[in-house]
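Asker: here are the coordinates; sequence isn't available:
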């Protein structure tokens, strides 16, 4: 049994859908937004256990923690990649303790990740995927911003051009150049870009 559940067996733990899936407005590109509320003081332990818990759903390829709440003791935002599931359907898991505010705001600056505690290339690759979604939804300004921030995040001297498949491909490859372990998700990002954006 995961330690976050074992330590407080009678404490209430609950999970629910959020975002577009909960509202009934999801499309083919929507993330799976889930809120997981745990007993006070159990966020660090449950963060450690989350992969074990999710493996009961299906094999997990990766779990990445948002830098915004990386050190927070009351909430975390986790980006999950399941094996064999399209990247568009990434679960975004908001983990928070019961007494924490439901809406996080900007968070406590002391809870933010320090340099080296989070992966800039992985974050840039997530921007590349976000740009694919934005273009497919007709939100070209959003796509442009995502790409520009992605290039800047990893110090790549490049920019969005509006040739979307090329832009996404260059950002994905730049991320892999800096972190070779991202090769597989990068390919999974570039392939649907060509399909969805007509490249």
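Answerer: The structure has been received and is ready for your questions. Here the structure is a predicted model, which means the values were calculated and not measured. Residues are numbered from 1 along each chain as shown.
Asker: CA only for contacts and neighbour counts going forward, please
Answerer: Will do.
Asker: quick check: the gap between residue 23 and residue 78.
Answerer: 21 Å (CA to CA, to the nearest Å).
Asker: so where do the strands sit in the chain?
Answerer: Under the criterion DSSP state E, the chain carries strands at the ranges 14-18, 32-38, 60-65, 75-82, 91-97.
Asker: list just the one of the ones you listed that sits closest to residue 139.
Answerer: Residue 139 lies closest, by CA to CA, to one member of the strands of the chain: strand 32-38, at 19.9 Å.
Asker: which strands and helices lie in contact with that closest one?
Answerer: Contact partners of strand 32-38 among helices and strands, from 3 or more CA pairs under 8 Å, 6 or more residues apart in numbering; DSSP states H and E: strand 14-18, helix 19-23, strand 91-97.
Asker: reformat these as CSV; add mean neighbour count.
Answerer: Below are these laid out as CSV (neighbours: other CA atoms under 10 Å):
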stretch, mean neighbour count
strand 14-18, 13
helix 19-23, 13
strand 91-97, 22
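Asker: could you export those as a markdown table, including distance to residue 172?
Answerer: As requested, the helices and strands packed on strand 32-38 are arranged in a markdown table below (distance: least, CA to CA, whole Å):
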| stretch | distance to residue 172 |
| --- | --- |
| strand 14-18 | 28 |
| helix 19-23 | 27 |
| strand 91-97 | 20 |
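Asker: comparison target below:
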């Protein structure tokens, strides 16, 4: 689910405005994940919560999010989904909970995105909630149009802002063409006549600012992403064209974690 495109988005006004510096109250990602698992199972006896993705596989890097699957009885599925904000707020102060539009109306499957106060933007919780009867069906409702959100039930600007953050994650992992695709789709999603140029910091900042012009409620989150992009340009290449050094907000290390990129230079303009 990492660097997920076409999602409900990353809006919200709270968060860790560290610009890549560690907050004193930051906790290790694995510890946070463990507390989420415990809270979910305690809230609904008989349910099962487990890590998925790179954290479960032991392949996570500093940009990996927290993927969790929560399996509940069919009879309480709706109530369990509705109770997620309360449960997660008991783990750590929440700044947002959003739903993936692909499963917004599914009766047995939901995908929720949550962010916590004082936690890196990259360390989002992606919570898959499944009814017991479809727990082993990886494709349940994936091709069901009735399960999807209708236009107006999800935020295109917030989704595009998620792509801006996803592009920073891709750059941090040395994947410039993935970043280009995320940025181009982000611009297209909000009908912005723009595209990635390969001046990565400037590209990310333009997309972030374009989302705020369409939805002012995204301003605080967008400015955190802008700060990360600017920090990367300063620490890496001053023109932001040959690479980006991405500082990880809320990292456990007191100096913050950084990843420097190589000198691959994609062609300016055009689409990946």
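Answerer: Here it is on my side, so go on. Just so it is clear, the model here is predicted, and its values are computed rather than measured.
Asker: what's the TM-score here?
Answerer: Here the TM-score for the pair of chains, by TM-score structural alignment, normalised by the length of structure 1, is 0.91; 192 aligned residues with a CA RMSD of 1.7 Å.
Asker: quick revisit: dump the strands of structure 1 into TSV; add distance to residue 107 of structure 1 as well.
Answerer: Output for the strands of structure 1, formatted as TSV (distance: least, CA to CA, whole Å):
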stretch	distance to residue 107 of structure 1
strand 14-18	19
strand 32-38	17
strand 60-65	14
strand 75-82	9
strand 91-97	12
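Asker: pull the number of nearby residues for residue 88 of structure 2.
Answerer: 21 (other CA atoms under 10 Å).
Asker: I meant to write residue 108 of structure 2 there.
Answerer: For residue 108 of structure 2, using other CA under 10 Å, the count is 24.
Asker: kindly report the same for residue 155 of structure 1.
Answerer: Using other CA under 10 Å, residue 155 of structure 1 has 12 other residues around it.
Asker: might you report the residue contacts of residue 179 of structure 2?
Answerer: Residue 179 of structure 2 sits next to 166-171 when contact means CA atoms under 8 Å, 6 or more residues apart in numbering.
Asker: what lines up with residue 128 of structure 1 in structure 2?
Answerer: In structure 2, residue 128 of structure 1 lines up with residue 164, judged by TM-score structural alignment.
Asker: how about residue 169 of structure 1?
Answerer: By TM-score structural alignment, residue 169 of structure 1 lines up with residue 205.
Asker: quick check: closest non-adjacent residue to its match.
Answerer: residue 226 (5.3 Å; CA to CA, 6 or more residues apart in numbering).
Asker: what lines up with that neighbour in structure 1?
Answerer: By TM-score structural alignment, residue 226 of structure 2 lines up with residue 190.
Asker: make sure that match is actually in contact with residue 170.
Answerer: No. Contact criterion CA atoms under 8 Å: residue 190 of structure 1 and residue 170 do not qualify, at 9.3 Å.
Asker: which residue of structure 2 sits farthest from its center?
Answerer: residue 75 (29.7 Å; CA atoms, centre = their mean).
Asker: looking at structure 2, name the residue matched to residue 153 of structure 1.
Answerer: That one, residue 153 of structure 1, aligns with residue 189 by TM-score structural alignment.
Asker: same check, this time on residue 22 of structure 1
Answerer: So, by TM-score structural alignment, residue 22 of structure 1 is matched to residue 56.
Asker: quick check: residue 51 of structure 2 vs residue 81 of structure 2, distance?
Answerer: Per CA to CA, residue 51 of structure 2 is found 18 Å from residue 81 of structure 2.
Asker: do the same with residue 174 of structure 2
Answerer: Residue 174 of structure 2 is 36 Å from residue 81 of structure 2, by CA to CA.
Asker: now do residue 196 of structure 2
Answerer: Taking CA to CA as the criterion, residue 196 of structure 2 is separated from residue 81 of structure 2 by 37 Å.
Asker: the two - which one has more neighbours?
Answerer: residue 196 (28 against 19).
Asker: wait, isn't the more buried one in contact with residue 207?
Answerer: No. Counting by CA under 8 Å, residue 207 is not a contact partner of residue 196 of structure 2; they are 9.2 Å apart.
Asker: I'd like to know how many residues surround the match of residue 153 of structure 1.
Answerer: For residue 189 of structure 2, the count of nearby residues is 16 (other CA under 10 Å).
Asker: my guess is it contacts residue 156. True?
Answerer: Yes. With contact defined as CA under 8 Å, residue 189 of structure 2 reaches residue 156; the gap is 6.3 Å.
Asker: anything in contact with each of the two?
Answerer: Contacts common to residue 189 of structure 2 and residue 156, judged by CA under 8 Å, 6+ apart, are absent.
Asker: and the spatially most central residue of structure 1, how far from residue 126 of structure 1?
Answerer: With distances taken as CA atoms, centre = their mean, residue 79 lies nearest the centre of structure 1, 3.2 Å away. Taking CA to CA as the criterion, residue 79 of structure 1 is separated from residue 126 of structure 1 by 10 Å.
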